[in-house]
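Peer 1: everything below, folded, please.
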Amino acid sequence: MNIGMSRVFSLADGWAESRHSVPAEHPAAGVTPVHEHPDATWADDGPTRGVEAEVEDGAVLSFPQLAFRFSDKERAFLDEHWADPKAKNISVRWPAGELRGAAGDPARHAELRALIVRYAEYSESLALRLFPHYRGRLRRGNSSFRPIDVAGRETSWRKDDTRLHVDAFPSNPMQGTRLLRVFSNVNPNGQPRHWRIGEPFAAHARRYLASYTRPLPGSAWLMHRLGLTKRRRTEYDHVMLQLHDHAKADIEFQRKSPQAEAFFAPGTTWVVYSDQVPHAAMGGQFMMEQTFYLDVEDLQRPETSPLRTLERLLHRPLK
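Peer 2: Here you go, the predicted structure:
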């Protein structure tokens, strides 16, 4: 395993100091790999390209020298007061390009939006260089700036992102569509982004599929009809939500499952399929994030996707 962040070490080195104050009891065996790459440019002439197999197999791709830089004027946005306290992030929603979640001086919101849009454009250039097979297929999702410190945020257990989980959304069914994410630590004070990274997806799914319960007939139609979901929830979405919730509610899993801590230093960018890699954000402030969507059929190897993995494990299509 090529471990390539500022620092990655076993759970025993530190999660006991996290907000949950749970003692660590499991070594970092069978953990999702992290692959480091030397890129220092977002442009098309960077050295790394054609690494679809790495990310589709479930690796986290880390670029410790690939910084997203703020201009002197933009550095004024490195202040949590620009975020609406009711919003988790400041985001630009596509395709309309609407800015949401911003507070502070409205006269500067256009500059804040331009900063986030620039990150979206850089991230797209990077993704298309890293994954040329995705050209013409990758779709831009929300772009966000996260100025709030992860540590200490009060929330419900289901929304608590300091607990290991794979991404799944109750109101926004993905229907198998992949969630590719590009993150950059832009902290000006030397603070790393602190993650935990868990076991490979197939092992994670096997852990909870024995307790899986199928959706009630007609429930997906009714939730969509009532406006509770943006589109019809497939059985795939139902499974993924149960994996998400079971993992977050399972304190023994959070304590004892294979996992490693990761510290992404300021100036680091990392790329991951967040629907495939169990992850938890334990600490850090000031981060950029870009989401991309990709249909399973447009992967270089569709059989590696969570959808196809779950279908193999359950011996049936999830529609």
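Peer 1: hey, let's count contacts and neighbours off CA atoms from now on
Peer 2: Will do.
Peer 1: from what I see, R308 and L299 are in contact.
Peer 2: No - taking CA atoms under 8 Å as the definition, R308 is not a contact partner of L299, at 11.5 Å.
Peer 1: roughly how far does I90 sit from E111?
Peer 2: According to CA to CA, to the nearest Å, I90 stands 13 Å off from E111.
Peer 1: in terms of neighbours, single out the busier of the two.
Peer 2: Neighbour tally, I90 and E111, criterion other CA atoms under 10 Å: the higher count belongs to I90, 24 against 14.
Peer 1: and the more buried one, how far from F286?
Peer 2: I90 is 11 Å from F286, by CA to CA.
Peer 1: which neighbours do the two share?
Peer 2: Common neighbours of I90 and F286, counting by CA atoms under 8 Å, 6 or more residues apart in numbering, are F145, R146.
Peer 1: could you list every helix and strand in contact with whichever strand or helix holds L128?
Peer 2: L128 belongs to helix 109-130 when assigned by DSSP states H and E. When contacts are defined as 3 or more CA pairs under 8 Å, 6 or more residues apart in numbering; DSSP states H and E, helix 109-130 packs onto strand 90-93, strand 139-146, strand 287-294.
Peer 1: can you give me how far it is from the chain middle?
Peer 2: Offset of helix 109-130 from its chain centre (CA atoms, centre = their mean, to the nearest Å): 17 Å.
Peer 1: between that helix and strand 287-294, how big is the angle?
Peer 2: Put simply, helix 109-130 runs at 50 degrees to strand 287-294, going by axes from the mean of the first three to the mean of the last three CA atoms, to 10 degrees.
Peer 1: between strand 139-146 and helix 109-130, find me the angle.
Peer 2: Using the same axes, to 10 degrees: helix 109-130 against strand 139-146 is 130 degrees.
Peer 1: what are the buried residues along helix 109-130?
Peer 2: In terms of neighbour count (16 or more other CA atoms under 10 Å), helix 109-130 has its buried residues at 109, 112-113, 115-117, 119-120, 122-124, 126-130.
Peer 1: for V272, state which of the residues you listed is nearest.
Peer 2: Among these, A127 lies closest to V272 (CA to CA), at 10.8 Å.
Peer 1: and that closest one, how far from V182?
Peer 2: Plainly put, A127 is 8 Å away from V182 if you go by CA to CA.
Peer 1: now swap in N172 and tell me
Peer 2: Per CA to CA, N172 is found 20 Å from V182.
Peer 1: who's more crowded, those two?
Peer 2: Neighbour count, other CA under 10 Å: between N172 and V182, V182 has more, with 24 against 14.
Peer 1: second chain to compare with the first, below:
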Amino acid sequence: AYRPAHVETRVTSWRKDDTRLHVDSFPSNPTGGLRLLRVFTNINPNGLPRTWRVGEPFKDYAARFIPSTKAMWPGQAWAMDALGLTKSKRSPYDHLMGQLHDLGKHDLDYQKNAPQLTLDIPPGATWVVFSDQVLHAVMSGQFMLEQTFYLKPEHLKDPAKGPLRILEQLTGRSLLTQ
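Peer 2: All right, here's what the predicted structure looks like:
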């Protein structure tokens, strides 16, 4: 995807505000536990960097917000799929990831005070991120290319380090069954 817009002047709701630290979770496109590997390239022709913030480890973030999450009600995933609100049936994992996305973005104290560092990514640079696990926020920039790849966790070297297994460990339950 080509992203020509100025990040700083984009007007949107807090849920879609990518200047807030978050992990990626796509509400209408459940992943069923697939990893989100995203490749970004800054193609700014004016020599300007793209500025990102990167947050704390995923496990710490999840442990902070899981107590505020709620389980899906019976039939919710089926109803959302049947009504066309989602492209496929949402798993408990997708539901939990969506809540973690929203809870972090909504908490302005967290946004201000959470552990984080700032990165200036120069034009011509490409960076690769597991955006479902790395807390990130884009603070400035214009002209970017982005591509998302969906990877099966079991094809990775250590699936236990991914968000699905971390969340299952923290919640004490399987998150891919209804």
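Peer 1: give me the TM-score for this pair.
Peer 2: The TM-score (TM-score structural alignment, normalised by the length of the second structure) is 0.97; 176 aligned residues with a CA RMSD of 0.7 Å.
Peer 1: and the residue at the greatest distance from the centre of the second structure, how far from K16 of the second structure?
Peer 2: Relative to the C-alpha centroid of the second structure, counting by CA atoms, centre = their mean, N46 is the outermost residue, at 28.5 Å. Per CA to CA, N46 of the second structure is found 26 Å from K16 of the second structure.
Peer 1: counterpart of M223 of the first structure over in the second structure?
Peer 2: Using TM-score structural alignment, the partner of M223 of the first structure in the second structure is M80.
Peer 1: tell me the SS of that match?
Peer 2: When classified by DSSP: H, G, I helix; E, B strand; the rest coil, M80 of the second structure comes out as helix.
Peer 1: show me what E98 of the first structure aligns to in the second structure.
Peer 2: Match for E98 of the first structure (TM-score structural alignment): no aligned residue.
Peer 1: residues touching the residue most central in space within the first structure, list them.
Peer 2: In the first structure, the residue lying closest to the centroid (CA atoms, centre = their mean) is S274, at 4.0 Å. By CA under 8 Å, 6+ apart, the contact set of S274 of the first structure is V166, D167, L179, L180, R181.
Peer 1: pretty sure the last one contacts E289?
Peer 2: To tie it back to what came earlier, the one meant is R181 of the first structure. Yes - with contacts counted by CA under 8 Å, R181 of the first structure reaches E289, the gap being 6.9 Å.
Peer 1: how many neighbours does the closest residue to F201 of the first structure other than its chain neighbours have?
Peer 2: Leaving aside its chain neighbours, F201 of the first structure sits nearest to Q276 (5.6 Å; criterion: CA to CA, 6 or more residues apart in numbering). Number of residues near Q276 of the first structure (other CA under 10 Å) recorded here: 30.
Peer 1: can you find the partner of Q276 of the first structure in the second structure?
Peer 2: Match for Q276 of the first structure (TM-score structural alignment): Q133.
Peer 1: assumed its match was part of a helix.
Peer 2: No - judged by three-state DSSP, Q133 of the second structure forms no part of a helix; its state is coil.
Peer 1: the longest helix belonging to the second structure vs the first structure, average distance?
Peer 2: When the second structure is parsed with DSSP state H, its longest helix is helix 92-106. Following superposition, helix 92-106 of the second structure is found to deviate from the first structure by 0.4 Å on average (mean CA distance after the TM-score superposition for the first structure).
Peer 1: and that helix, what other elements does it pack with?
Peer 2: helix 58-65, helix 108-113.
Peer 1: will you turn the ones you listed into JSON lines that also has mean neighbour count and distance to Y2 of the second structure?
Peer 2: Output for these, formatted as JSON lines (neighbours: other CA atoms under 10 Å; distance: least, CA to CA, whole Å):
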{"stretch": "helix 58-65", "mean neighbour count": "16", "distance to Y2 of the second structure": "28"}
{"stretch": "helix 108-113", "mean neighbour count": "12", "distance to Y2 of the second structure": "27"}
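Peer 1: where in the second structure does stretch 297-308 of the first structure fall?
Peer 2: Using TM-score structural alignment, stretch 297-308 of the first structure corresponds to residues 154-165 of the second structure.
Peer 1: and what of stretch 248-262 of the first structure?
Peer 2: So stretch 248-262 of the first structure sits over residues 105-119 in the second structure, by TM-score structural alignment.
Peer 1: how far off centre is the matching stretch?
Peer 2: Using CA atoms, centre = their mean, the offset of stretch 105-119 of the second structure from its chain centre is 14 Å.
Peer 1: cool, stretch 133-140 of the second structure as well?
Peer 2: Centre-to-centre, stretch 133-140 of the second structure and its host chain are 9 Å apart (CA atoms, centre = their mean).
Peer 1: next: stretch 138-157 of the second structure.
Peer 2: Distance, centroid of stretch 138-157 of the second structure to centroid of chain: 10 Å (CA atoms, centre = their mean).
Peer 1: stretch 86-97 of the second structure now?
Peer 2: With CA atoms, centre = their mean, you get 13 Å for stretch 86-97 of the second structure.
Peer 1: run through who's touching the match of stretch 248-262 of the first structure.
Peer 2: 14-15, 17, 20-22, 51-56, 104.
Peer 1: now do 7 Å
Peer 2: W14, R15, R20, L21, H22, T51, W52, R53, V54, G55, E56, G104 (CA atoms under 7 Å, 6 or more residues apart in numbering).
Peer 1: just checking, the match of M223 of the first structure touches T86?
Peer 2: Yes - between M80 of the second structure and T86 there is a contact under CA atoms under 7 Å: 5.8 Å.
Peer 1: residue boundaries of the helices in the stretch 51-200 of the first structure?
Peer 2: 52-56, 109-130 (DSSP state H, counting those that start in this stretch).
Peer 1: how about H136 of the second structure: what's its closest non-neighbour residue?
Peer 2: Per CA to CA, 6+ apart, closest to H136 of the second structure is V54, 4.5 Å.
Peer 1: need the counterpart of that neighbour in the first structure.
Peer 2: Per TM-score structural alignment, V54 of the second structure is aligned with I197.
Peer 1: ok, that match - contacts?
Peer 2: So I197 of the first structure contacts T32, Q259, A260, E261, P278, H279, A280 (CA under 7 Å, 6+ apart).
Peer 1: if I look at it, how far off is A53 of the first structure?
Peer 2: From I197 of the first structure over to A53 of the first structure (counting by CA to CA), the distance is 19 Å.
Peer 1: who touches E56 of the second structure in this structure?
Peer 2: E56 of the second structure sits next to P115, Q116, L135 when contact means CA under 7 Å, 6+ apart.
Peer 1: show me just the buried residues among these.
Peer 2: Among these, the ones that count as buried (16+ other CA under 10 Å) are Q116, L135.
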